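In: Sequence and computational prediction follow.
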Amino acid sequence: MTGFARVSRSTPQGELTLSIKSVNHKGLDLHLHMPVELDSAEPALRSALRKRLTRGHVQVMVHFKRAGGNSSSIVINEPMLRAWLDSFRAAASQFGLDTQPDLNQALRIPGMLESRAPEASTEDLDAALLDAAAEALAELDAFRIREGAAIEVEIRQRTESIADIVRRMEAIRSRALPHFQHRLRDRLADLLAGASLDPARLAQEAAVLAEKSDISEELVRLRTHATQTEALIAAEGETGKKLDFLLQEMNREANTILSKTGGIGELGLALTDLGLAAKAEIDRIREQSLNIE
């Protein structure tokens, strides 16, 4: 399910910002982008994410801006300066020079001045990050709950549409079956022209073939699966995998109906149109099922 959340935290060391973006994915695919100062918190952050998320391609971006911008203090490399002074005095003594060291010259030596960032408390930063992650996950849940409610309404409408299609197909089927039996008798008679066959036996064989082409069982199962789908999306807990199974079963029934409704004239065409409409509704539910955990 898609979602987005961003949370900021102010710490003595600086400003911490964490954002979570989730898009549809069958499994859970985590991608974390963090500054080096917070590397130690990555295992705990991954664990927190896995406890709350079960599906989705999830990107977590963490930014850390030190207090005062990128303020770093400039300090003298004292060991280096001390070594330089010792060397200067030793050379002056050795060569009988009466001169004093020039600090300005010394500070121009590469490495004599160092930029040092203030030490950050790893524990404090890690705690702030995990606290921000907990709040962001709560916001993400709220976002996904709102989206889930809208998806539930749409899927419910689709399943009601499928149930209505089933009712219409049942009405047509009751008229189509005798018509199909009659057509079968005519075709069998044409095929067996000149052969001696009892008319009663011919009618019986036509009825058997018509029964095999009946779609009543498929319609019952299609309606049942639609009802189960509606109940499933209203239930709590993980529903994605169960919904995938029900959609496969509904699609199977719709395909079987389409394979049986050919050759019945206009009534058959009407059943075919309704079967295709049912498949279209199933496909739309499948698209939304990618958003459901």
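Out: In hand now; what should we look at?

In: Every contact and neighbour count from this point should use C-alpha atoms.
Out: OK.

In: quick one: contacts for Ala117?
Out: Shown in contact with Ala117 (C-alpha atoms under 8 Å, 6 or more residues apart in numbering): 71-73.

In: Could you rerun that using 6 Å?
Out: Ser72 (C-alpha atoms under 6 Å, 6 or more residues apart in numbering).

In: Surely Gly68 forms part of a strand?
Out: No. Using DSSP: H, G, I helix; E, B strand; the rest coil, the secondary structure at Gly68 is coil, not a strand.

In: if I look at Ala231, how far off is Ile155?
Out: 11 Å (C-alpha to C-alpha, to the nearest Å).

In: try this one next to it:
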Amino acid sequence: MVRSMTGYGRSQQQLGGYDILVELKSVNHRYFEFACKTPRMYGYLEDKLKALVSSQVSRGKIQLNLYLQAIQGQDTHIAVDRAVAAGYVQALRGVQQELQVRDDLSLCDVARFPDVFLVQRAQEDPQQVWQLVSQVAAAALEEFCTMRQKEGARMAEDITCRASRVGQLVDEIEVLSPQTVQAYRQRLQAKLQEILESRQIDEARILTEAAIFADKVAVDEEVVRLRSHIRSLEEIFAAGGAVGRKLDFLVQEFNREANTIGSKCSDMAVTKLVVELKSEIEKMREQVQNIE
């Protein structure tokens, strides 16, 4: 299936004590370019995420954003610094004895003092973290690829319709081309008749000139090649996959043949057809620029 180079995918899940969010978006680019934004302590995941995305994406400028946060209380351990607590109690009771005041010190009072509690985060296993992140990233990537496929299908349909119109225009140009030669022969004969007036006109000379003109304006080869290109376009779409570069090259060939026909034509009707032909090919080219 043909895929667009633009797309977006997002997945957010809570797994293994973490709140994980992965966002993927892409725009057109000649090659595969990957940029990743992760929390500083999880920078080691960037290469793994790049490998995951590149396994399914071959072209485009990809931006991946990873948000990863431990759910409060899931990976922490609360401990009491007994030495600090004992120091507070000893200091306060020393003051109580000196000042001869009532000892009403309670556990709640001690708990309010700074640095009594130690909040310790559990040691993380990088492999386990990656397994969790990869699940969320895979879901975001699936949504991302689905969007690119849907957009690619619409582009392929549009390009196919325009290629069909190109075929129709080629048929019309092929019909008009001999008429252009015949019209040239008639104009040449009328001009010579006017110049020579009553003198005998050399029919052989007229035929020779008409033949030379016909050779100059003949578009048979260009017509055959354009039809061949249309068949190649259909075959590329049928094959699917990352076909953007092939299509880009093929549309250049479409444009080359159209320009050659345009340089040969001198008839106004053919010129109008060539203008429309080149317009359709340009629209095809614009769409092809978006295909992976």
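Out: Done, it's in. Quick caveat, the model's predicted, so the values are computed rather than measured.

In: and the nearest residue to Ala85 of structure 2 once chain neighbours are set aside, how many neighbours does it have?
Out: The spatially closest residue to Ala85 of structure 2, leaving aside those adjacent along the chain, is Val116, at 5.7 Å (C-alpha to C-alpha, 6 or more residues apart in numbering). When counting by other C-alpha atoms under 10 Å, one arrives at 18 neighbours for Val116 of structure 2.

In: ok, now which ones touch Val116 of structure 2?
Out: Taking C-alpha under 6 Å, 6+ apart, one finds 80-81, 84-85 in contact with Val116 of structure 2.

In: Which member of the residues you listed is positioned nearest Arg187 of structure 2?
Out: Nearest to Arg187 of structure 2 out of the contacts of Val116 of structure 2 is Val80 (C-alpha to C-alpha; 107.6 Å).

In: so what's the closest residue to that closest one other than its chain neighbours up against?
Out: Nearest residue to Val80 of structure 2, sequence neighbours excluded (C-alpha to C-alpha, 6+ apart): Phe117, at 4.6 Å. Listed by C-alpha under 6 Å, 6+ apart, the contact set of Phe117 of structure 2 reads 79-81.

In: make it 10 Å
Out: When contacts are counted by C-alpha atoms under 10 Å, 6 or more residues apart in numbering, Phe117 of structure 2 touches 78-82, 84-85, 111.

In: Could you check which of Ala231 and Ile155 of structure 1 is surrounded by more residues?
Out: Ile155 (22 against 11).

In: Under the alignment, what does the more buried one map to in structure 2?
Out: Under the alignment (TM-score structural alignment), Ile155 of structure 1 pairs with Ile159 in structure 2.

In: mind listing what that match touches?
Out: Ile159 of structure 2 neighbours (C-alpha under 10 Å, 6+ apart): 153, 165, 233-234, 237, 280-281, 283-288.

In: of all those, which comes closest to Thr180 of structure 2?
Out: Lowest distance from Thr180 of structure 2 to the contacts of Ile159 of structure 2 (C-alpha to C-alpha) belongs to Arg165, with 22.3 Å.

In: isn't the closest one right up against Glu280?
Out: Yes. Contact criterion C-alpha atoms under 10 Å: Arg165 of structure 2 and Glu280 qualify, at 7.6 Å.

In: and Glu238 of structure 1, which of the three is it?
Out: coil.

In: what's the matching residue for it over in structure 2?
Out: Using TM-score structural alignment, Glu238 of structure 1 pairs with Ala242 in structure 2.

In: my guess is its match contacts Asp248, does it?
Out: No. If you go by C-alpha under 10 Å, Ala242 of structure 2 and Asp248 don't touch, sitting 11.7 Å apart.

In: ranges for the helices of the stretch 101-250 of structure 1?
Out: With helices called from DSSP state H, counting those that start in this stretch, the stretch 101-250 of structure 1 shows them at 103-107, 122-191, 199-212, 216-234, 240-260.

In: Can I get those helices in JSON lines including distance to Asp273 of structure 1?
Out: JSON lines is the format used below for the helices of the stretch 101-250 of structure 1 (distance: least, C-alpha to C-alpha, whole Å):
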{"stretch": "helix 103-107", "distance to Asp273 of structure 1": "87"}
{"stretch": "helix 122-191", "distance to Asp273 of structure 1": "10"}
{"stretch": "helix 199-212", "distance to Asp273 of structure 1": "20"}
{"stretch": "helix 216-234", "distance to Asp273 of structure 1": "15"}
{"stretch": "helix 240-260", "distance to Asp273 of structure 1": "9"}
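
In: Please identify which of those helices is closest to Gly275 of structure 1.
Out: Of all the helices of the stretch 101-250 of structure 1, helix 240-260 comes closest under C-alpha to C-alpha, at 5.8 Å.

In: buried stuff in the following helix or strand past the closest one?
Out: Moving toward the C-terminus from helix 240-260 of structure 1, the next helix or strand (DSSP states H and E) is helix 265-289. Buried residues in helix 265-289 of structure 1, counted by 16 or more other C-alpha atoms under 10 Å: 267-268, 270-272, 274-275, 277-279, 281-282, 285-286, 288-289.

In: With stretch 151-161 of structure 1 instead?
Out: Neighbour-count burial for stretch 151-161 of structure 1 [16+ other C-alpha under 10 Å]: 151-152, 155-156, 158-161.
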